[in-house]
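Enquirer: Next one to model:
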Amino acid sequence: MAATGERLDKVVAQLFPQFSRARLLSWLQTGLVEIDGQALSDYSSKIKAKGGSRLTVTPMAAPETAAYVPAPLAPGMLNVIAADAAVIVLDKPAGLVVHPAAGNWQGTLLNGLLHAYPELAEIPRAGIVHRLDKETSGVMVVARTLTAQTELVRQLQARTVKREYRALVWGHVPAAGKITAPMGRDPRDRLKMAAFPATEAGAEPAPGTKTAVTHYQPLAYGLLCDTPVTWVACHLETGRTHQIRVHMQSQGWPLVGDPLYGKPLKTAQSATVVKVPAAMPFARQALHALHLQFIHPGEPHAEGTPPSAYTAPLASDLLTLLSQAGIQPC
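Expert: Prediction:
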């Protein structure tokens, strides 16, 4: 080996140009690069080798290669409410990721759908047309044909799909209201979303933000850890990432248990900002997709066609939480 004295990462990149530097670095860090059978992990170290030494790289498949592989889900994770030739309506449990992404390439709803319904491999995103956050439970719909997927996406874009959620929030929500704050990436933390000042009616949202509209209605009040909480119905006009969680936090009513948005903002619009207990009494955000209503994509769309409506009952952990707060579910 004529590379003695050079940095390991540089030599590996020169000898194996068919692989990206990022991929080679990950293999270095996991001990898949060897010189004469000795694993090397310090990519910045200098090569120390004698003439005739052998450098070996053992390629490892990238985790994302398993993203679209059919795989069965654990019992109780794929809960079908209704299914026909056009759609599958599911009750997604908390803890299940809907679509593969960094950090969650396997064990997702998509993997389970491909295993249970192999024909979904022919449809983009295995028929998924909308998502729920990993720790949000409740009802969602998956298309079984490309025609059905296209039609459901059109309904979502036209905002004719009705989505109703239930959330337990900190604080006293006094009356029904509507939040119209546009949403975009939080400039201080790119892993989070944020609400921005609402624009005038008809005006375009600021660059980097999108229109977001949430309607809310208080249903019941209780106490949790001696702190006021409100059981709220939320209706979505739009479907932005983390929309209910961000919008309710922006008003001073963060969701109970929310690990990202569980503290009230100092700029919250609420007249009084509740002090959230330091110890979270719930292991996830207290949010459930209760009702879903849409025009069935397998039916003729004559004017006046009644929509199909589906309900996912409240998850057992939420029922326990409501009981602790002295609230009857509704």
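
Enquirer: alpha carbons only for contacts and neighbour counts from here, please
Expert: Noted.

Enquirer: tell me the contacts of Val97?
Expert: Going by Cα atoms under 8 Å, 6 or more residues apart in numbering, Val97 touches 104, 107-109, 133-134.

Enquirer: for Gln217, same thing?
Expert: Contacts of Gln217 (Cα under 8 Å, 6+ apart): 175-177, 232-234.

Enquirer: Ala278: neighbouring residues, count only.
Expert: If you count neighbours by other Cα atoms under 10 Å, Ala278 ends up with 7.

Enquirer: quick one: contacts for it?
Expert: Taking Cα under 8 Å, 6+ apart as the definition, Ala278 has no contacts.

Enquirer: Tell me the spacing between it and Ala102.
Expert: Ala278 is 30 Å from Ala102, where distance means Cα to Cα, to the nearest Å.

Enquirer: let's see this one next to it:
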Amino acid sequence: MTSAQSSNTNLSETDFNLLEDSEDADNHTSETTATRLSLQVQLDPDYLGQRIDQVAATVWNEFSREKLKQWMKDGHLLVNGEVVKPKYRCEGNELLTLNVELEAQTTSQPENIPLDIVYEDQDILVINKPAGMVVHPGAGNPSGTLVNALLYHYPKAVELSRAGLVHRIDKDTSGLLVVAKNLEAQFSLSKQLADKSVYRIYDLVVYGNIIAGGTIDEQIKRHPVDRIKMAILPGGREAVTHYNVKERFQHFTRVQAQLETGRTHQIRVHFSYIGHGLVGDPVYMSRVRVPAGASERLGQTLRGFKRQALHASKLGLVHPRTQEEMMFEAPWPEDFTQLLEVLRQDNAAY
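Expert: Next comes the predicted model:
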């Protein structure tokens, strides 16, 4: 079972942005049902001179620009109560109104896959994802994903882009994810991620001895040759990871990391870059390394640990409706716990 806590802890630490910033998302007013959506947003002078279709795609980034342009042409998206063309240039003080009947946003099918639900209300769903579960359907993974499970658990998620997901974690990373259950919650959570005001802590086990905590500030971009990998390269996107040492072993270190940004594989790339790759990482560690003198049990445990030792253990956010500061925790999964128990025993015997 997963523990969950809600508190008024000051969420001053920062997190990462996986969706584009929904500017002025906190100025939205809406009345929603399962299929009907009514939204308004008051623009400000920052939008002066910009095309209205570009502005709409910024403030309502859960929808594609082409979809919004079509709604303009059909009279569902009005500017100061009037139909305008997508190339209309903003004066910076317009009122945008969107009234539309939502359509299915995904062709993925619902599947009865159990979910470890940490918290749920009418607006959000917090899930403790197991290692091995893919978040989004894709090539090679058309089913069995978190999206398929969400569509079964909450059928109205079909009307939200990404079935309400506002961020993701890797297939073989376990831990906490927040999911929006309506568009207004999705706007709010996306804005919080963009503003880096969501608090997230990861636990990980790395090779080698890290002496003290610190910050890794290195740009990340797609590897130029191996397209499965990300890499530290000039011209990449900003990536900042803060970390603290929590437990030291003879040849390993348990670390807690906090993401200031949220790039693909960020923690795995950053720690590999500083020479402390994650135990079990099949992408950034070329082979399993069993230290000389390790016990037979530790060797077997390391060889049998088939995924990166990475767990999203804490998640803090502001509730989209109540504005309450909430904190959730998920305990380590069994394989992660067993790995640490073996490391502790091996360390004590040394």
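
Enquirer: Whichever of the contacts of Gln217 of the first structure end up buried, select them in PyMOL.
Expert: Buried residues within those, by 16 or more other Cα atoms under 10 Å, are selected in PyMOL with:
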select buried, resi 232+233+234
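
Enquirer: Which of the contacts of Gln217 of the first structure lies at the shortest distance from Lys162 of the first structure?
Expert: When the contacts of Gln217 of the first structure are compared for distance to Lys162 of the first structure (Cα to Cα), Cys234 comes out closest, at 10.8 Å.

Enquirer: which residues touch that closest one?
Expert: Contact partners of Cys234 of the first structure, counting by Cα under 8 Å, 6+ apart, are 164-167, 214-217, 244.

Enquirer: Just say helix, strand or coil for the equivalent of it over in the second structure.
Expert: Cys234 of the first structure maps onto Ala257 in the second structure, with residues paired by TM-score structural alignment. When classified by DSSP: H, G, I helix; E, B strand; the rest coil, Ala257 of the second structure comes out as strand.

Enquirer: just wondering, since we're on the nearest residue to Ala257 of the second structure once chain neighbours are set aside, how far is it from Leu233 of the second structure?
Expert: Leaving out its chain neighbours, the residue that sits closest to Ala257 of the second structure by Cα to Cα, 6 or more residues apart in numbering is Tyr243, at 4.2 Å. Here the criterion is Cα to Cα. By it, Tyr243 of the second structure lies 21 Å from Leu233 of the second structure.

Enquirer: cool, Asp217 of the second structure as well?
Expert: Between Asp217 of the second structure and Leu233 of the second structure the computed distance is 12 Å (Cα to Cα).

Enquirer: all helices for the stretch 1-150 of the second structure, in order.
Expert: Here the stretch 1-150 of the second structure has its helices, by DSSP state H, counting those that start in this stretch, at 52-59, 65-74, 146-153.

Enquirer: wait, which of those helices is closest to Val118 of the second structure?
Expert: If we rank the helices of the stretch 1-150 of the second structure by Cα to Cα, the stretch that ends up nearest is helix 146-153, at 14.0 Å.

Enquirer: helix or strand right after that closest one?
Expert: Sequence order places strand 174-180 as the next helix or strand after helix 146-153 of the second structure, per DSSP states H and E.

Enquirer: For that next one, give me every contacting residue.
Expert: Contacts with strand 174-180 of the second structure, where a contact means Cα under 8 Å, 6+ apart, come from 123-131, 164-169, 186, 189, 310-315, 329-330, 333.

Enquirer: let's go with 7 Å and repeat that
Expert: Contact with strand 174-180 of the second structure is made by 123-131, 164-166, 168, 186, 310-315, 330, as judged by Cα atoms under 7 Å, 6 or more residues apart in numbering.

Enquirer: And it against the first structure, how far off on average?
Expert: For strand 174-180 of the second structure, the mean deviation from the first structure after alignment is 0.5 Å (mean Cα distance after the TM-score superposition for the first structure).
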